[in-house]
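Undergrad: after the sequence you'll find the predicted model.
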Amino acid sequence: VHLPREYSELELEVKKMLARYFHRGTVDVYVNRWLKDSTDQFEIHLRPEIAKKWMQTYKKLAKELKISESLDLKSIGSLPEVIRIRENNEMGIGEKKSLLQAVEKAALQCDQQRDREGKGLKKEFERLLLALQKMLSKMETQVGDQGERLRERVQKRFVQAGMEESLDPQRVTQEIALLVDKADVAEEIARLKEHLGHFQDLVKSGKTQGKSLDFYTQELLREVNTIGSKSQSSDLTHSVVAAKTLIEKLREQVQNIE
């Protein structure tokens, strides 16, 4: 909050008012003060005793230098401390009320603008979430036959290396099962669905849940990255990249929410 010095006592009150409208992020508020063109806003103090001392000093100096005096009224008035002008900066009750009303009006207008933008954001969230759901369904299909593809690939490599007959079939089966287990992403898919459901619920609630939404975008991204690291097919890898792009777009939009 940036207030003129005369309004500094109202800083805490202004901050409390703004806290009712803004709950996350940073808000800068600038308040300027213009005085009316009125003589009531200024007080002019004449100090003849100071002027007399200046005159005495000049006379003494002129005598010492043996020169004639030449000090007119304008020159005397411009001497330091002869004339003091004090601005009347005291804030009245009416001015305080006007200031607080102006700040609240600005905060309310900002809040209304955010509400309009929020409706647009909600539509964008719904679009991105629908696209992410479709991508998740596609990934589930691609993951479904990943185990069988891995078995076929390993067995084919054994055949190409001429090692099929020399290896223990049971040991080969165990090794393949171990590789398939490492490539299994069923848990990641389940968590993705869960996080996506929570995200959708928050969006539908219409509440300002920026921190929670940001948390779920991070979790979504983490699960998708894990699936990508376990991917055994180019199709699944492409889907992971597409899903990450959608989640990043979600995260960008979340930054606009409190």
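TA: Thanks, I have it.

Undergrad: C-alpha only now, for contacts and for neighbours.
TA: Noted.

Undergrad: list the contacts of stretch 236-254.
TA: 121, 125, 128, 131-132, 135-136, 138-139, 142-143, 210, 213-214, 217, 220-221, 224-225, 227-228, 231 (C-alpha atoms under 8 Å, 6 or more residues apart in numbering).

Undergrad: just checking, which of these belong to helices?
TA: Of the contacts of stretch 236-254, the ones assigned to helices by DSSP state H are 121, 125, 128, 131-132, 135-136, 138-139, 142-143, 210, 213-214, 217, 220-221, 224-225, 227-228.

Undergrad: now, of those, which are buried?
TA: 121, 125, 128, 132, 135-136, 139, 142-143, 210, 213-214, 217, 220-221, 224-225, 227-228 (16 or more other C-alpha atoms under 10 Å).

Undergrad: quick one: contacts for residue 139?
TA: By C-alpha under 8 Å, 6+ apart, the contact list for residue 139 reads 236, 239-240.

Undergrad: burial measure for residue 40, as a count.
TA: 9 (other C-alpha atoms under 10 Å).

Undergrad: how about the strands in the stretch 101-250 of the chain?
TA: Assignment of strands within the stretch 101-250 of the chain using DSSP state E, counting those that start in this stretch yields no ranges at all.

Undergrad: picking up where we left off before, out of the contacts of residue 139, give me the one that has the most neighbours.
TA: Most surrounded of the contacts of residue 139: other C-alpha under 10 Å gives residue 240, at 23 neighbours.

Undergrad: what segments of the chain are helices?
TA: 11-19, 48-65, 73-77, 93-144, 146-160, 169-183, 186-205, 210-230, 234-254.

Undergrad: for the second one, what is the distance to the chain centroid?
TA: It stands for helix 48-65. With C-alpha atoms, centre = their mean, to the nearest Å as the basis, helix 48-65 stands 64 Å off its chain's centre.

Undergrad: what's that helix packed up against?
TA: helix 73-77 (3 or more C-alpha pairs under 8 Å, 6 or more residues apart in numbering; DSSP states H and E).

Undergrad: and the comparison structure, right after this:
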Amino acid sequence: MLQSMTGYGIARRETDHYAATVEVKSLNSKTLDLSLRLPRFLQDRELEIRNLVTKTLVRGKVNLTFDFTRPRSAARLGVVLNQETLLAAYAELEKAAELVGAPKDQLFALALNLPGVLQAPTAEAVEEEEEVSWDELLPLVHEALERVNQFRRDEGQTLTAEILGYVERIRAQLTEVERYDPMRIEQVRLRLQMHLAEISANEHFNPIRFEQEILYYIEKLDIAEEKVRLGSHLQYFNETVGLPEYSGKKLAFISQEIGREINTIGSKANDSTVQHLVVGMKEELEKIKEQINNIL
């Protein structure tokens, strides 16, 4: 079954000490184009994460974001009093109060609320104090990637139904070409008979050369081989869709071969009815190619 390259997956974990979220987005791309955003303390795990994403998602334009936060409440973290800053601030406020004759009973509260007097520990310090095991966080990456793959499989089922529908419409139009082809050949035969009657009266008529040219002309108009090859390519396409391995690139190649046979039928048939059917087949083939661009 086909898989789409479009996918989305997210995994979260919250504890009393941290909240972690891994979010993965995937779009179509010819190769794996991976962009990572990791917290500082996981930078040394980048290569391991890249290898895991490459093995799991194979191809696509992938963005992986790993968010890691801790509670920032003062009750949990506590605060640090900068005594030097407090003393300096209080002294300056006391001088200012004496200068203007203001009361000094609120100076301590004012000094305590000035910037730099009370300080919370930095996030980096907290992370160093309460280190989180990579073995505890790694399952989040696996979970997010598996959800991306499940999204891809679900999307692939929809794409499979659409693409096989386009293939069946091409097959139906090929059946119409096969049904109409005997009438096209009969029209060609009647035109040749008419022209033969006209040119055989010419005194310079060379029957041997004329026969050779007729055989060449008939061969150029014959589309029997192209019809067989086109039917074979359509069958091979359907078989490839059902393969368990990733088949997007193979389907793209088969689509090129299908297009080649359709074009040859159109150029050799030299018939307006067949040309109309060929245009319809080309239209369905373009829909197939557009969808294959998003197939893994």
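TA: Thanks, I have the structure now. Values in this document were obtained by computation on a predicted structure and should not be read as measured data.

Undergrad: still on that earlier bit, of the contacts of residue 139 of the first structure, closest to residue 74 of the first structure?
TA: residue 240 (83.4 Å; C-alpha to C-alpha).

Undergrad: counterpart of the closest one over in the second structure?
TA: In the second structure, residue 240 of the first structure lines up with residue 278, judged by TM-score structural alignment.

Undergrad: contacting residues around the alignment partner in the second structure of residue 123 of the first structure?
TA: Counting by TM-score structural alignment, residue 123 of the first structure lines up with residue 161 in the second structure. The contact partners of residue 161 of the second structure, by C-alpha under 8 Å, 6+ apart, come to none.

Undergrad: for residue 238 of the second structure, see how far away residue 161 of the second structure is.
TA: 11 Å (C-alpha to C-alpha, to the nearest Å).

Undergrad: skipping its backbone neighbours, what lies nearest the equivalent of residue 68 of the second structure over in the first structure in space?
TA: Matched across to the first structure, residue 68 of the second structure falls on residue 33, judged by TM-score structural alignment. Using C-alpha to C-alpha, 6 or more residues apart in numbering and skipping residues adjacent in sequence, the residue nearest residue 33 of the first structure is residue 4, 6.9 Å away.

Undergrad: that neighbour: how many residues sit nearby?
TA: Residue 4 of the first structure has 11 neighbours, counted by other C-alpha under 10 Å.

Undergrad: which position in the second structure pairs with it?
TA: Match for residue 4 of the first structure (TM-score structural alignment): residue 39.

Undergrad: same thing with residue 198 of the first structure?
TA: Going residue by residue (TM-score structural alignment), residue 198 of the first structure aligns to residue 236.

Undergrad: excluding its backbone neighbours, what's nearest that match?
TA: Using C-alpha to C-alpha, 6+ apart, the closest residue to residue 236 of the second structure is residue 254 (7.9 Å).

Undergrad: check contacts around whichever residue in the first structure pairs up with the one you found.
TA: Correspondence of residue 254 of the second structure to the first structure, assessed by TM-score structural alignment: residue 216. Shown in contact with residue 216 of the first structure (C-alpha under 8 Å, 6+ apart): 195-196, 198-199.

Undergrad: residues contacting residue 144 of the second structure?
TA: 9-11, 22-24.

Undergrad: closest to residue 150 of the second structure out of those residues?
TA: Closest to residue 150 of the second structure, out of all of the contacts of residue 144 of the second structure and judged by C-alpha to C-alpha, is residue 9, at 8.6 Å.

Undergrad: and for that closest one, the neighbour number?
TA: Using other C-alpha under 10 Å: residue 9 of the second structure sits among 21 other residues.

Undergrad: swap in residue 76 of the first structure?
TA: 17.

Undergrad: ok, how many other residues are close to the closest residue to it other than its chain neighbours?
TA: Distance criterion C-alpha to C-alpha, 6+ apart; nearest residue to residue 76 of the first structure, sequence neighbours excluded, is residue 51 at 6.7 Å. Using other C-alpha under 10 Å, residue 51 of the first structure has 18 neighbouring residues.

Undergrad: again, but for the one 4 residues further on
TA: By other C-alpha under 10 Å, the residues close to residue 55 of the first structure number 15.

Undergrad: before we move on, back to that, overlap between the contacts of residue 139 of the first structure and the second structure?
TA: Checked against the second structure using both residues aligned by TM-score structural alignment, their matches' C-alpha atoms under 8 Å, the contacts of residue 139 of the first structure keep these contacts: 236, 239.

Undergrad: what about the closest residue to residue 83 of the second structure other than its chain neighbours, how many neighbours?
TA: Spatial nearest neighbour of residue 83 of the second structure, chain neighbours left out: residue 117 (7.2 Å); criterion: C-alpha to C-alpha, 6+ apart. Neighbourhood size, residue 117 of the second structure [other C-alpha under 10 Å]: 19.

Undergrad: cool, residue 73 of the first structure as well?
TA: 7.

Undergrad: which one in the first structure is aligned with residue 50 of the second structure?
TA: Looks like residue 50 of the second structure aligns to residue 15 there (TM-score structural alignment).

Undergrad: how about that match, nearest residue that isn't a chain neighbour?
TA: Residue 15 of the first structure's closest residue in space is residue 1 (C-alpha to C-alpha, 6+ apart), at 7.2 Å.

Undergrad: what about the one you found, distance to residue 222 of the first structure?
TA: In terms of C-alpha to C-alpha, residue 1 of the first structure sits 38 Å off from residue 222 of the first structure.

Undergrad: repeat for residue 124 of the first structure
TA: 22 Å.

Undergrad: next one: residue 246 of the first structure
TA: Using C-alpha to C-alpha, residue 246 of the first structure is found at 13 Å from residue 222 of the first structure.

Undergrad: okay, these two: which has more neighbours?
TA: Higher neighbour count among residue 246 of the first structure and residue 222: residue 246, with 18 against 15, using other C-alpha under 10 Å.

Undergrad: now do the contacts for residue 72 of the first structure.
TA: Contacts of residue 72 of the first structure by C-alpha under 8 Å, 6+ apart: none found.

Undergrad: and residue 74 of the first structure, how many residues sit next to it?
TA: Neighbours of residue 74 of the first structure using other C-alpha under 10 Å come to 8.

Undergrad: hang on, the earlier thing: among the helices of the first structure, which comes closest to residue 87 of the first structure?
TA: Proximity to residue 87 of the first structure (C-alpha to C-alpha) singles out helix 93-144 among the helices of the first structure, at 16.1 Å.

Undergrad: from residue 74 of the first structure, how far out is the residue nearest to residue 33 of the first structure?
TA: Taking C-alpha to C-alpha, one finds residue 4 of the first structure at 34 Å from residue 74 of the first structure.
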